[in-house]
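Undergrad: sequence unavailable; structure follows:
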């Protein structure tokens, strides 16, 4: 089986352009066009509708690409297992995670990881929760680090706990509704404006879930792509923010904020490593997960 040709067709489908795919694959556009023509001649159907720009997969093309991804994923699993037999000293780990979490979780862990696996490279794909889960489902990343939410898609993925993390409400000044307590009830905050992270991010999914359970429809003043930005806005008194603990840990203005846990039992979420159901964990991946668990096991709730 020619895995190279399968890879080429999948890349054309991703780029929706032969020219763009050729650039990414480091081959010439005519050479890639020739491969595409050869494959279509062999299967006897057109895989792409060339009358449209960008290119669009035909129904046959959709079937071909879906099957090609499954074959390539199985081939990668085989190679990873073979590499693991050879002590797992070489290879790569493609990791998807939110931008701000990568800066918080990876620096100390990677320094230790590279001492044990110096020949294993780590490639990062950063973005919102929905985007990186889509990358995982499409075999574009090996692992994802993401907190668990209602949309965890347990039927598609397997999860391993790294650590539980607390979620806080941030305010510029003490909130009268707390009556001196270190926690707040969301039902008491309905009148306040909120600065929330935009939909598509894991914290927004959890925030919406908290509001639903509390019976509160939030008055949203501003939406941002960053927990840090939301926290900084809260420090200026523009509204309340809801952020995970790691945001507070790295926040330069944390001394200017009041941080409240949510409810008497506190709101937490599990920060997990997520993989596809069929994923085989190499020795290097197992070690990376172990390091993250050890690094954050003493995070206080």
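TA: Structure's in. What do you need? Small disclaimer: the values here were computed from a predicted structure and weren't measured.
Undergrad: CA atoms for contacts and neighbours, from now on please.
TA: Noted.
Undergrad: check which helices and strands the longest helix along the chain sits against.
TA: Ordering each helix of the chain by length in residues (DSSP state H) puts helix 59-85 first. Under the contact criterion of 3 or more CA pairs under 8 Å, 6 or more residues apart in numbering; DSSP states H and E, helix 59-85 touches helix 3-15.
Undergrad: other SSEs contacting the helix it packs on?
TA: By 3+ CA pairs under 8 Å, 6+ apart, helix 3-15 packs against helix 18-25, helix 29-43, helix 59-85.
Undergrad: how about those helices, which one is nearest residue 256?
TA: helix 18-25 (46.8 Å; CA to CA).
Undergrad: counting contacts, what elements does the helix or strand following the longest helix of the chain pack onto?
TA: For helix 59-85, the following helix or strand on the C-terminal side (DSSP states H and E) is strand 91-97. Strand 91-97 sits against strand 120-126, helix 129-137, strand 143-147, with contacts defined as 3+ CA pairs under 8 Å, 6+ apart.
Undergrad: tally of neighbours for the residue nearest to residue 240 when sequence neighbours are not counted?
TA: Nearest residue to residue 240 in three dimensions, chain neighbours excluded: residue 194, at 4.7 Å (CA to CA, 6 or more residues apart in numbering). Other residues near residue 194 come to 25 when the count uses other CA atoms under 10 Å.
Undergrad: again, but for the one 4 residues further on
TA: If you count neighbours by other CA under 10 Å, residue 198 ends up with 17.
Undergrad: I figured it hits residue 205, correct?
TA: No: the criterion here is CA atoms under 8 Å, and residue 198 misses it with residue 205 at 9.3 Å.
Undergrad: in JSON lines, list the helices and strands packed on strand 91-97 along with mean neighbour count.
TA: Formatted as JSON lines, the helices and strands packed on strand 91-97 follow (neighbours: other CA atoms under 10 Å):
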{"stretch": "strand 120-126", "mean neighbour count": "15"}
{"stretch": "helix 129-137", "mean neighbour count": "20"}
{"stretch": "strand 143-147", "mean neighbour count": "25"}
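Undergrad: just the strands in the stretch 101-250 of the chain please.
TA: For the stretch 101-250 of the chain, the strands defined by DSSP state E, counting those that start in this stretch occupy 120-126, 143-147, 157-171, 183-184, 193-197, 219-224, 240-244.
Undergrad: next one for the comparison:
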């Protein structure tokens, strides 16, 4: 094309969204791009092809006769691309010897025992390599393609990564089973202002949940008395259980080993710490069959009644 119009199939897919939404603004919002950029792309394409794809004089916008033919062929091309990629993917899986999974050591005790037996059941001959690093380190490893996927919390700091979310959870304040703490709360809710004299046992700096906790303190002008900073969630839970302090944990952690019975569990009056967890991989990389199966396993497990 003489003017260099982008005929990339992914961008041609924008036209399908416009035709479905019947609106440039709605399509742009759905595609996470600006409306002017989307309109300019379509205008350039129409000029290059010498046709009008959309009738903008109607509301909602409609396809022209030429546009209907063009959209029909785009759908066929995208279907063909999908078929080709599936065939390549199926061929590749036969030669797949290993899968490198990155995960935070703060989360690995809770997630890995749930998913690894399922993967082994479906793919007994694939060697699984587990890399335990902090979230920032995992993002760097994904960029360098030193791991295939990572199981980690959002948001991401790198723009060249994709993700599929599989779980959303609240982080709770937990205390030892001491009736004193129940006097500080109302309807299982507790305020930071009632915890000024308490000793906190927190995740070490550099662990992603610590950043969320620090933001909570900062936003509410709260200055905690930090007694200990610990690398692993299990150690934090063990020390809080015996009365050395109070801290934070998640539903995912509490379900493990039935920790729920060992603590008083509170939501915070000031604000809730809500976190999303996702399977993360490098952009422009197609997930293979094993990785797609892993996504299905994660979605099934974390949508179960136990985690709801």
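TA: Done, it's in. As the structure is a computational prediction, the values presented were derived from the model and not from experiment.
Undergrad: circling back: chain center to the longest helix of the first structure: distance?
TA: 21 Å (CA atoms, centre = their mean, to the nearest Å).
Undergrad: map the residue nearest to residue 240 of the first structure onto the second structure.
TA: Alignment of residue 194 of the first structure against the second structure is given by TM-score structural alignment, with residue 200 as its counterpart.
Undergrad: that match reaches residue 224, doesn't it?
TA: Yes: judged on CA under 8 Å, residue 200 of the second structure makes contact with residue 224 at a distance of 6.9 Å.
Undergrad: not counting sequence-adjacent ones, nearest residue to residue 295 of the first structure?
TA: In space, residue 295 of the first structure is closest to residue 109, 7.2 Å off (CA to CA, 6+ apart).
Undergrad: now the one you found: how far from residue 127 of the first structure?
TA: 20 Å (CA to CA, to the nearest Å).
Undergrad: what do you get for residue 231 of the first structure?
TA: Applying CA to CA to residue 231 of the first structure and residue 127 of the first structure gives a distance of 19 Å.
Undergrad: the more surrounded of these two?
TA: Between residue 231 of the first structure and residue 127, residue 231 has the larger neighbour count (other CA under 10 Å), namely 28 against 17.
Undergrad: residue in the second structure paired with that one?
TA: Looking across to the second structure (by TM-score structural alignment), residue 231 of the first structure lines up with residue 237.
Undergrad: try residue 291 of the first structure
TA: Counting by TM-score structural alignment, the partner of residue 291 of the first structure is residue 297.
Undergrad: please give me every residue in contact with that match.
TA: 115, 118 (CA atoms under 8 Å, 6 or more residues apart in numbering).
Undergrad: one more: residue 164 of the first structure?
TA: Taking CA under 8 Å, 6+ apart as the test, what residue 164 of the first structure contacts is 268, 269, 270, 271, 301.
Undergrad: the second one matches what in the second structure?
TA: Here residue 269 of the first structure is matched to residue 275 in the second structure, going by TM-score structural alignment.
Undergrad: so that match touches residue 170, yeah?
TA: Yes: Residue 275 of the second structure is within contact range of residue 170, at 6.4 Å (criterion: CA under 8 Å).
Undergrad: and the gap between the nearest residue to residue 272 of the second structure once chain neighbours are set aside and residue 247 of the second structure?
TA: Closest residue in space to residue 272 of the second structure, ignoring its immediate chain neighbours: residue 170 at 6.8 Å, by CA to CA, 6+ apart. Distance of residue 170 of the second structure to residue 247 of the second structure, computed by CA to CA: 14 Å.
Undergrad: and for residue 135 of the second structure?
TA: For residue 135 of the second structure, the distance to residue 247 of the second structure - CA to CA - is 21 Å.
Undergrad: and what of residue 120 of the second structure?
TA: 35 Å.
Undergrad: between these two, which one's more packed in?
TA: residue 247 (21 against 13).
Undergrad: related to what we said a few turns ago, quick one: closest of the helices and strands packed on helix 3-15 of the first structure to residue 140 of the first structure.
TA: Short answer: helix 59-85, nearest of those by CA to CA, at 9.8 Å.
Undergrad: and that closest one with helix 29-43, angle?
TA: Interaxial angle, helix 59-85 of the first structure versus helix 29-43 (axes from the mean of the first three to the mean of the last three CA atoms, to 10 degrees): 100 degrees.
Undergrad: tell me which residues of helix 59-85 of the first structure are tucked away?
TA: 61-62, 64-65, 68-69, 71-73, 77, 80-81, 83-84 (16 or more other CA atoms under 10 Å).
Undergrad: also stretch 24-34 of the first structure?
TA: Buried-residue list, stretch 24-34 of the first structure, by 16+ other CA under 10 Å: 29, 32, 33.
Undergrad: with stretch 166-176 of the first structure instead?
TA: In stretch 166-176 of the first structure, counting by 16+ other CA under 10 Å, buried: 166, 167, 168, 169, 170, 171, 172, 174.
Undergrad: now stretch 218-225 of the second structure
TA: Those would be residue 224, for stretch 218-225 of the second structure by 16+ other CA under 10 Å.
Undergrad: can you check which part of the first structure it sits on?
TA: Stretch 218-225 of the second structure maps onto residues 212-219 of the first structure, going by TM-score structural alignment.
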